[in-house]
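K.L.:
sequence first, predicted model second:
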Amino acid sequence: MKFEFKDQGAVATLTITSSLFEFRKHNRAVDAALLSADVTARTSGIFIRKTVISGPANRSLRAYKAAINVEAK
């Protein structure tokens, strides 16, 4: 699973990319990110799952930290 955080000023994006074999772990990380902060998400792909979470910088950073904590467990 790969996490990429980009801060573009007022809006930041978090991209979570994983393979088909990490489907459940990917969903847990996305759910944790969405529950921890008020941000929006777009998911695409079947074999390579890619979710882009965007929102204000402080909320996106909070979502990034929550997703990293789920992935580490």
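P.N.:
Arrived safely, thanks for sending.
K.L.:
going forward, measure contacts and count neighbours with C-alpha atoms only.
P.N.:
OK.
K.L.:
how about Val30, what does it touch?
P.N.:
16, 51, 67 (Cα atoms under 8 Å, 6 or more residues apart in numbering).
K.L.:
count the residues that sit near the nearest residue to the first one once chain neighbours are set aside.
P.N.:
Spatial nearest neighbour of Ile16, excluding adjacent residues (Cα to Cα, 6 or more residues apart in numbering): Phe3 at 4.8 Å. The number of residues packed around Phe3, counting by other Cα atoms under 10 Å, is 14.
K.L.:
okay, one more to line up with it:
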Amino acid sequence: MKIDYQDHGVTASITISSTVFEFRKHNRVVDTTLFLTSTTAKHTGFFLMKTVISGKTPVVMRAYRIALQEMKR
């Protein structure tokens, strides 16, 4: 699983990518992040899953920290 943070000034985005073998972990990280923050997400792919979470920079930075903590669990 790979988490990438991109800052675009006022907005920011997180890209979470993983393989189909990490399906449950990927969904857990994305669901927890979306539940605890007010961001939007876009899902693509099946074998190589990719989720882009975007929103305002402070909110996405908090979502990034939550995603890293959830990934370590």
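P.N.:
Sure thing, it's come through. None of the values given here were measured: they were computed from a predicted structure.
K.L.:
just the ones in strands from the contacts of Val30 of the first structure, please.
P.N.:
16, 51 (DSSP state E).
K.L.:
quick one: which of the contacts of Val30 of the first structure is nearest to Lys25 of the first structure?
P.N.:
Nearest to Lys25 of the first structure among the contacts of Val30 of the first structure: Ala67, at 10.0 Å, using Cα to Cα.
K.L.:
what is the aligned counterpart of the closest one in the second structure?
P.N.:
Using TM-score structural alignment, the partner of Ala67 of the first structure in the second structure is Ala67.
K.L.:
distance check, that match against Ile14 of the second structure.
P.N.:
Taking Cα to Cα, to the nearest Å as the measure, Ala67 of the second structure falls 9 Å from Ile14 of the second structure.
K.L.:
for His43 of the second structure, same thing?
P.N.:
12 Å.
K.L.:
what residues do the two have in common as contacts?
P.N.:
Common neighbours of His43 of the second structure and Ile14, counting by Cα under 8 Å, 6+ apart, are Val52.
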